[in-house]
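Visitor: Next comes the sequence, and after it the predicted model I'd like to discuss.
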Amino acid sequence: MNDMKKVIKPMKNRLVRYIVLAYAFTWLFWWADAILLYVTGQTVEDTVPRILLALGALGPAAAALCSLDCGFTMIKVKALLLGSRHKRVIHAPEYAAGVREKRPKKGWLWFFAVLAGETALCVLCAEGITRHDPLAAADFARWLILYTFLAGSQELGWRGTLQPLLQKKLPYPMTVLTVGLVWGVWHLPLCFMTGLFNGLSGFGPAQSLLIFLLASLTLSFWLGAVYNKTNAVIWPMLLYGWTGALTDLVKLRLNGRTLAAAALFTLICLVIGMTGAGNEAVKIKRE
């Protein structure tokens, strides 16, 4: 019992620390960006607003690195990205309490399975390709890189930090729902940026936030399943990058068929995630 108390308290502290830092770091830049756009009349394509937008997107990654257990080291960052056999370098208190996570066997295959399913979903529900010019492939590659390593760096926080911490306390379905909600609300300042959503698409802040919540909740199931099967953040990062680049290339039909297909795929990902290594703990003899 005393051992478990030693585990739970550091986890709780890391959980609160991560959420506070992720929101504080991001919102500092994004609210400043929203005010700048409103006051000066600049657009999101201008240099300063674009820099503020990019810096804010790094909030979850920065918070994750500041919330590593027992301090920051490159070994821990490598383990977070690529996975660690026993998760020893990241979740040291858990290891001290005699718990370790199984290393997934060929978990990366599940990444390709989910990626193939998502791609098939987009193709089946697409109205067509948004671009057909010779530079479309080059732009797709550029967006793939940007989405993976800039926007996808969020996965260090949402999947690599928040999900495993919550999963020690909550059932897996509640974990991914909670991560999705926290992730969705985190986008709030973007809903007030003139020209980003409400200016270009005619959406107000409330509508924009609803879109972010729905997208974040859905992706939380998809990305969460990949992380649970691999225990390595690099795979959700790659899937996030592919998702962003693909949805920029393909124009989806927003109808009942698309929603039903997305719901079915989300349910499949839920089942995949519930059978992942992140749900299994193996008791070992304390060293």
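Guide: The structure has been received and is ready for your questions. Everything numeric in this text was worked out from a predicted model, so none of it was measured.
Visitor: Please count neighbours and contacts with C-alpha atoms only from this point.
Guide: Noted.
Visitor: Stretch 145-152: how far from the chain's middle?
Guide: Relative to its parent chain, stretch 145-152 has a centroid offset of 11 Å by Cα atoms, centre = their mean, to the nearest Å.
Visitor: One more to weigh against that first structure:
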Amino acid sequence: MGQKEATSIRPFVLFTYLLFWILFSITGLAVFLQAPPIVLTVLKNICAWSSTFVVLLLLRHTKESIPDFIKKQFPRVGIADFMIPTVIQALIVALSILCFILLRGESVKGLSYIKLSDIVPAILINITSGPSGEELGWRGYALNALQKKHSPLVSAILIGLLWGAWHFPLWLVSGLSGYDLVVYSLSFMLGICSFSVFLTYFYNKSKNLLVAVWVHFLFNMLLQIVLIEDYRLITIVSVFYLVASTLLILIDKKSMTTNDSLTSAAPRVGGSS
């Protein structure tokens, strides 16, 4: 990573981690005090917005205004930019669940599904948490900053590692321990790095943040349609996202290994954009 790029994203990463830990601790205190479920849900969603809060703060120290930066995140976009990743992600989840039940010797008929009455609340909770709360920071700011120096592939992997490690506190409260926690953590990192490449590919096609929000939303929401509370499903999903990302790179190698066509980038802190 070049010195200027490191200078650009280092404050973002450090302050995002710090703020998330603070908000996470407040949420943990609320759990300890047995706060109402609605309060806990709101606090959990606020935690997901830590990167956005940090970006808005950092932008005050650049020559680019917040309205201009946000406006730049929403250029013209086509329906195909949403439909193509939607089909691929639906296929990934379907194949993952099929492999999961086959490996366990179970039947599709034995699966449990989300209740109709829970669909709308699940959509609202999901869309207002990670998808809308994380993408302005991790994709709109940090990814674009890295892509000023590195290829989309390298930038996506770096973001995947940083973004994945940012979730570390969530691993500690997963309820897992020992071998299971290690497998879950490694699967999570594999999955989030693979997903970061997948997401970067489709985001770069339009540079419209709504695409990133949508793809992120589908990643979360599709896994909640079928009720499977077994961390080993994450391992299978991670492998399929790795396969999908690898195929995208092989099919469209140029767009992931060169950054000649990338013009949108995050401003450097303390400097011009």
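Guide: Right, received. Where do you want to start? In this text the structure is predicted, and so the values were computed from the model without any measurement.
Visitor: TM between them?
Guide: For this chain pair, the superposition-based TM-score is 0.73 by TM-score structural alignment, normalised by the length of the second structure; 244 aligned residues with a Cα RMSD of 3.6 Å.
Visitor: Next, please give the residue ranges for the strands of the first structure.
Guide: 99-101, 126-129, 250-252, 281-283 (DSSP state E).
Visitor: Can you tell me which of those is most buried?
Guide: strand 99-101 (a mean of 21; mean count of other Cα atoms under 10 Å).
Visitor: For it, give the aligned segment of the second structure as residue numbers.
Guide: Alignment note (TM-score structural alignment): strand 99-101 of the first structure is unmatched in the second structure.
Visitor: Show me what residue 25 of the first structure lines up with in the second structure.
Guide: Counting by TM-score structural alignment, residue 25 of the first structure corresponds to residue 19 in the second structure.
Visitor: Was I right to think that match contacts residue 48?
Guide: No - Residue 19 of the second structure sits out of contact with residue 48 when judged by Cα atoms under 8 Å, with a separation of 10.2 Å.
Visitor: which one of these two has more residues nearby?
Guide: Taking other Cα atoms under 10 Å, residue 19 of the second structure and residue 48 do not tie; residue 48 has more neighbours (23 against 17).
Visitor: Now which residue in the first structure aligns to that one?
Guide: In the first structure, residue 48 of the second structure lines up with residue 57, judged by TM-score structural alignment.
Visitor: quick one, what contacts its match?
Guide: When contacts are counted by Cα atoms under 8 Å, 6 or more residues apart in numbering, residue 57 of the first structure touches 26, 150-151, 154.
Visitor: Between those, which sits nearest residue 7 of the first structure?
Guide: Among these, residue 154 lies closest to residue 7 of the first structure (Cα to Cα), at 25.4 Å.
Visitor: show me what contacts that closest one?
Guide: Contacts of residue 154 of the first structure by Cα under 8 Å, 6+ apart are 57-61, 237.
Visitor: ok so, going back, make CSV out of the strands of the first structure and add distance to residue 169 of the first structure.
Guide: Shown next, in CSV, are the strands of the first structure (distance: least, Cα to Cα, whole Å):
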stretch, distance to residue 169 of the first structure
strand 99-101, 14
strand 126-129, 39
strand 250-252, 37
strand 281-283, 13
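Visitor: Any idea which of those gets closest to residue 224 of the first structure?
Guide: Going by Cα to Cα, the one of the strands of the first structure nearest residue 224 of the first structure is strand 99-101, 16.2 Å.
Visitor: Give me the aligned partner of residue 244 of the second structure over in the first structure.
Guide: Under TM-score structural alignment, residue 244 of the second structure pairs with residue 265 in the first structure.
Visitor: any idea how far residue 114 of the first structure is from that match?
Guide: Separation of residue 265 of the first structure from residue 114 of the first structure (Cα to Cα, to the nearest Å) stands at 9 Å.
Visitor: now do residue 25 of the first structure
Guide: In terms of Cα to Cα, residue 25 of the first structure sits 31 Å off from residue 114 of the first structure.
Visitor: and what of residue 55 of the first structure?
Guide: 29 Å.
Visitor: Neighbour count: the two, which is higher?
Guide: Shown here are residue 55 of the first structure and residue 114; by other Cα under 10 Å, residue 114 has more neighbours (20 against 16).
Visitor: And that one, what's its match in the second structure?
Guide: In the second structure, residue 114 of the first structure lines up with residue 85, judged by TM-score structural alignment.
Visitor: list the contacts for the spatially closest residue to residue 7 of the first structure that is not a sequence neighbour?
Guide: Nearest non-adjacent residue to residue 7 of the first structure, counting by Cα to Cα, 6 or more residues apart in numbering: residue 93, 5.2 Å away. Residues counted as contacts of residue 93 of the first structure (Cα under 8 Å, 6+ apart) are 6-7, 10.
Visitor: what sits against the closest residue to residue 30 of the second structure other than its chain neighbours?
Guide: In space, and not counting its chain neighbours, residue 30 of the second structure is closest to residue 40: 6.9 Å by Cα to Cα, 6+ apart. Shown in contact with residue 40 of the second structure (Cα under 8 Å, 6+ apart): 27, 30-31.
Visitor: Number of residues surrounding the aligned partner of residue 185 of the second structure in the first structure?
Guide: Counting by TM-score structural alignment, residue 185 of the second structure corresponds to residue 209 in the first structure. Using other Cα under 10 Å, residue 209 of the first structure has 22 other residues around it.
Visitor: What are the boundaries of the helices in the stretch 101-250 of the second structure?
Guide: Using DSSP state H, counting those that start in this stretch, the helices of the stretch 101-250 of the second structure run over 116-127, 130-135, 144-146, 152-166, 168-172, 178-206, 209-221, 232-251.
Visitor: which one of these is the most hemmed in?
Guide: helix 144-146 (a mean of 25).
Visitor: whereabouts in the first structure does that helix align?
Guide: Here helix 144-146 of the second structure aligns to the first structure at residues 164-166, judged by TM-score structural alignment.
Visitor: and if you look at stretch 156-169 of the second structure?
Guide: Using TM-score structural alignment, stretch 156-169 of the second structure lines up with residues 176-189 of the first structure.
Visitor: So what's the gap between the matching stretch and the chain middle?
Guide: Relative to the mean C-alpha coordinate of its chain, stretch 176-189 of the first structure is positioned 10 Å out (Cα atoms, centre = their mean).
Visitor: likewise stretch 116-134 of the second structure?
Guide: Distance of stretch 116-134 of the second structure from its chain centroid, counting by Cα atoms, centre = their mean, is 14 Å.
Visitor: Distance-wise, check the nearest residue to residue 59 of the second structure once chain neighbours are set aside relative to residue 119 of the second structure.
Guide: Of all residues not flanking residue 59 of the second structure in the chain, residue 66 sits nearest, at 6.3 Å (Cα to Cα, 6+ apart). Here the criterion is Cα to Cα. By it, residue 66 of the second structure lies 34 Å from residue 119 of the second structure.
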